[in-house]
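In: got a predicted model here, sequence first, then my questions.
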Amino acid sequence: MSLPAVHRDPSLPDRVTIYEVGARDGLQNESGVIPLETKLELVQRLTAAGLPIVEATSFVHPKWVPQLADAGDLVARLDLHGATPYPVLVPNERGLDRALDAGVTHVAIFGSATETFAQKNLNSTYEAQFAMFEPVVRRALEAGVQVRAYLSMCFGDPWEGEVVIDRVVAAGKRLLDMGAYELSLGDTIGVGTAHHVEALLDAFTAAGVATDRLAMHFHDTYGQALTNTYAALRKGVTTFDASAGGLGGCPYAKSATGNLATEDLVWMLDGLGIAHGVDLPALAQTSAWIAQHLGRPSPSAVVRALTAG
């Protein structure tokens, strides 16, 4: 059986957007350097499989993320004005300068809901990060570049414990108010559970943030990513970050294991009758291919099931 039976729930969205992060978030945590040609082929194969957005890389200093040191070379070989956007992560104005020089049309910034993670991931403080991001967003928008905002540690922090919902909402609103078109709420260490997801989304709604400006970014550390996705679907969220084959994590939070696998997400969406535009068999083959290059099996249950034998 290659596809699940479809049982449509009319209370759920008709369609969702999958924001593919495998080529950036998925590969940034690898211990070895992956050849440029392999990265390029991964991006091209993800695009061919129908992913509507493929985050390509990060313009972060190679000292911090050496796995993405070839960001400029990769972007130079992509069609930045085609149908598929290839966003890049920019940590600061220097990263934005490189992105603008490369001609990108979409960038993302990456903030923190907690003080400790801001220090460890951004070399900043919680408050100072907003001053750092403001000129990045302003200059990007002036250049006609769309800006997405990630907010990490929205459910729990390995150093600070549970993160107060009001703090997450306050931080998220500041990023949106700068001009980000969308806010991706990250369960960076995978400790969120379904009702926590619902409570956080209700709090954003109460604060005047429309659900269509929110995306969810789940990690599967405790096996809750799909359950949390379903909870978010029931609240009307229609954009979900996912990583082909479940690749990735966070190099600055060792308890952050793999992202929600794109194939696992697609399988669930197919069963729910929710449109997404992704060719699941082609995607699974791509994830099996990159897993082979990385020298280990894919952590995605769907990839293993569809490529067995």
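Out: Structure's in. What do you need? Residues are numbered from 1 along each chain as shown.
In: alpha carbons only for contacts and neighbour counts from here, please
Out: Will do.
In: counting neighbours, what do you get for residue 45?
Out: 17 (other CA atoms under 10 Å).
In: shouldn't it be within a helix?
Out: Yes - the assignment for residue 45 is a helix, going by DSSP: H, G, I helix; E, B strand; the rest coil.
In: measure residue 243 to residue 32 for me?
Out: Residue 243 sits 19 Å away from residue 32, taking CA to CA, to the nearest Å as the criterion.
In: which one's more surrounded, those two?
Out: Legend: neighbour count by other CA under 10 Å for residue 243 and residue 32, higher for residue 243 (33 against 11).
In: pull up the gap between the more buried one and residue 10, please.
Out: 27 Å.
In: also residue 196?
Out: 23 Å.
In: these two: who's more crowded?
Out: Neighbours were counted for residue 196 and for residue 10 using other CA under 10 Å; residue 196 has more, 15 against 10.
In: quick check: closest non-adjacent residue to that one.
Out: Closest residue to residue 196 apart from its sequence neighbours, by CA to CA, 6 or more residues apart in numbering: residue 155 at 7.7 Å.
In: now do the contacts for the closest residue to residue 31 other than its chain neighbours.
Out: Nearest non-adjacent residue to residue 31, counting by CA to CA, 6+ apart: residue 67, 7.9 Å away. By CA atoms under 8 Å, 6 or more residues apart in numbering, residue 67 lies in contact with 27-34.
In: ok, second structure coming up, stack it against the first:
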Amino acid sequence: MNNLNQVNITEVCPRDGFQSLPETIPTDEKVAYINQMMECGFKQIEVTSFVHPKAVPQLKDASEVLEKINRPSGVKLRALIPNLRGLERAIEAKVDKVKLMLSATDSHSKNNANATTFEAIKGFEPLVQRAETSPIHVGGSISVAFGCPYEGSVPIERHIEIAKRYEQMGITDISLADTTGMANPYKIKRVVEALRKEFPSFHFSLHLHNTRGMAFANAVAGFEVGIVDFDSSAAGLGGCPYAPNASGNIATEDLVHGFEEMGIKTGIDLNRVINIAKLLEQRFPIQSDSFILKAGKCSDLHIAPKEQTKIGN
């Protein structure tokens, strides 16, 4: 069981949430959402992805967004990058951290990056070398870590080999992503425990999708085996464009509310997050998915009903 009584939550709606929407959000509207998120207490926000505009047209304004948003002290800005060109754009935009895109299986990797997993990670080497000459921090990721829609379960040995390749490049900060919501608490614990045992100096985080309603249970399972960093998206927006049936991330308001109800501190202003999530739900009602927006907080008490009138004998 995790001895800490606190978790860190990274808001990823501006990247993972917006990238999967059927329409492109105007830049100034994105900036307004992100600026509001800056005031919620997040220590890190994943602002965008520096991918080719034809691949993810919803994020073609990545550089412009980073020029326009507020940059309060104490909030790190993270972006996803696929290649060296993406890194150069991220450095130019002065983001604090970039996260590499890597799939656990060859099938997903070929669909996502047009290369096998180990071909893709080999291609990261010049990128990592370039990052060493800049102030930017590079983190790794393993998508479909808890189940691939094409290949099914991912062997632990596969994760260990991927982590070894990352370690050879000096990357020890890895996000484990349940890209299509195939995880369960047992699988989360099994994978995380095996990786933490094999790589005790690594920092692992969880990126959970709520495709099958398991995300919060999976977050708790991760916390119980030492994970303290989690990704989430306001209003539950999100989904990988290259994975079938990849619905949204766990809603930030659901994750914050759940942990706080358990006495686990998040440092996030839940009411502010809920207000942003309500705006997103009104704007994108089909894509939003949030229990708190449906039911409210547990602390939202109601006037007790009057005594019922007995009918019949």
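Out: Thanks, I have the structure now. Just so it is clear, the structure is predicted and the values come from calculations on it, not from any experiment.
In: circling back: name the SS class of the residue nearest to residue 31 of the first structure, please.
Out: Once three-state DSSP is applied, residue 67 of the first structure turns out helix.
In: gap between the corresponding residue of the second structure for it and residue 51 of the second structure?
Out: In the second structure, the residue matched to residue 67 of the first structure (TM-score structural alignment) is residue 58. Distance from residue 58 of the second structure to residue 51 of the second structure, counting by CA to CA: 10 Å.
In: next one: residue 149 of the second structure
Out: Counting by CA to CA - residue 149 of the second structure and residue 51 of the second structure are separated by 23 Å.
In: give me the element residue 190 of the second structure is part of.
Out: Assigned by DSSP states H and E, residue 190 of the second structure belongs to helix 185-198.
In: equivalent range in the first structure for that helix?
Out: On the first structure, the counterpart of helix 185-198 of the second structure by TM-score structural alignment is residues 194-207.
In: off-centre distance for the matching stretch?
Out: 19 Å (CA atoms, centre = their mean, to the nearest Å).
In: over to stretch 49-58 of the second structure?
Out: 18 Å.
In: to which residue of the first structure is residue 39 of the second structure aligned?
Out: Per TM-score structural alignment, residue 39 of the second structure is aligned with residue 48.
In: returning to what we had before: so who does the residue nearest to residue 196 of the first structure touch?
Out: 162-165, 186-188, 191-192, 196.
In: out of these, which end up buried?
Out: By neighbour count, with 16 or more other CA atoms under 10 Å, these hold 165, 186-188, 191-192 as buried.
In: can you tell me what residue 184 of the first structure aligns to in the second structure?
Out: Match for residue 184 of the first structure (TM-score structural alignment): residue 175.
In: and if you look at residue 251 of the first structure?
Out: By TM-score structural alignment, residue 251 of the first structure lines up with residue 241.
In: its match reaches residue 20, doesn't it?
Out: Yes - Residue 241 of the second structure is in contact with residue 20 according to CA atoms under 8 Å; the separation is 6.1 Å.
In: more neighbours, the two?
Out: More neighbours surround residue 20 than the other of residue 241 of the second structure and residue 20, with 23 against 16 (other CA under 10 Å).
In: show me what the more buried one lines up with in the first structure.
Out: Checking TM-score structural alignment: residue 20 of the second structure goes with residue 29.
In: same check on residue 82 of the second structure?
Out: In the first structure, residue 82 of the second structure lands on residue 91 (TM-score structural alignment).
In: burial count for residue 272 of the second structure?
Out: Neighbour tally, residue 272 of the second structure, other CA under 10 Å: 16.
In: how about it: what's its closest non-neighbour residue?
Out: residue 40 is the one closest to residue 272 of the second structure (CA to CA, 6+ apart), at 5.9 Å.
In: number of residues surrounding that neighbour?
Out: 18.
In: how near is it to residue 119 of the second structure?
Out: For residue 40 of the second structure, the distance to residue 119 of the second structure - CA to CA - is 39 Å.
In: same thing with residue 63 of the second structure?
Out: Residue 63 of the second structure is 28 Å from residue 119 of the second structure, by CA to CA.
In: pick out whichever of these two has more residues nearby.
Out: residue 63 (17 against 14).
In: identify the residues contacting the strand or helix carrying that one?
Out: In the assignment (DSSP H and E), residue 63 of the second structure maps to helix 62-68. Residues from elsewhere that reach helix 62-68 of the second structure (CA under 8 Å, 6+ apart): 27-28, 30-31, 47-50, 89-90, 93.
In: could you do stretch 178-189 of the first structure as well?
Out: Identification of contacts with stretch 178-189 of the first structure by CA under 8 Å, 6+ apart yields 134, 137-138, 141, 146-158, 172, 175-176, 213-219, 221, 241, 249-250, 253, 255-257.
In: quick check: end-to-end length of that stretch?
Out: Start-to-end, stretch 178-189 of the first structure (CA to CA) is 26 Å.
In: then stretch 10-27 of the first structure?
Out: 36 Å.
In: tell me the SS of the most centrally placed residue in the second structure?
Out: Closest to where the C-alpha atoms of the second structure average out (CA atoms, centre = their mean) is residue 231, at 3.5 Å. Three-state assignment for residue 231 of the second structure (three-state DSSP): strand.
In: hmm, it is touching residue 207, no?
Out: Yes - taking contacts as CA under 8 Å, residue 231 of the second structure lies within contact range of residue 207: 4.9 Å.
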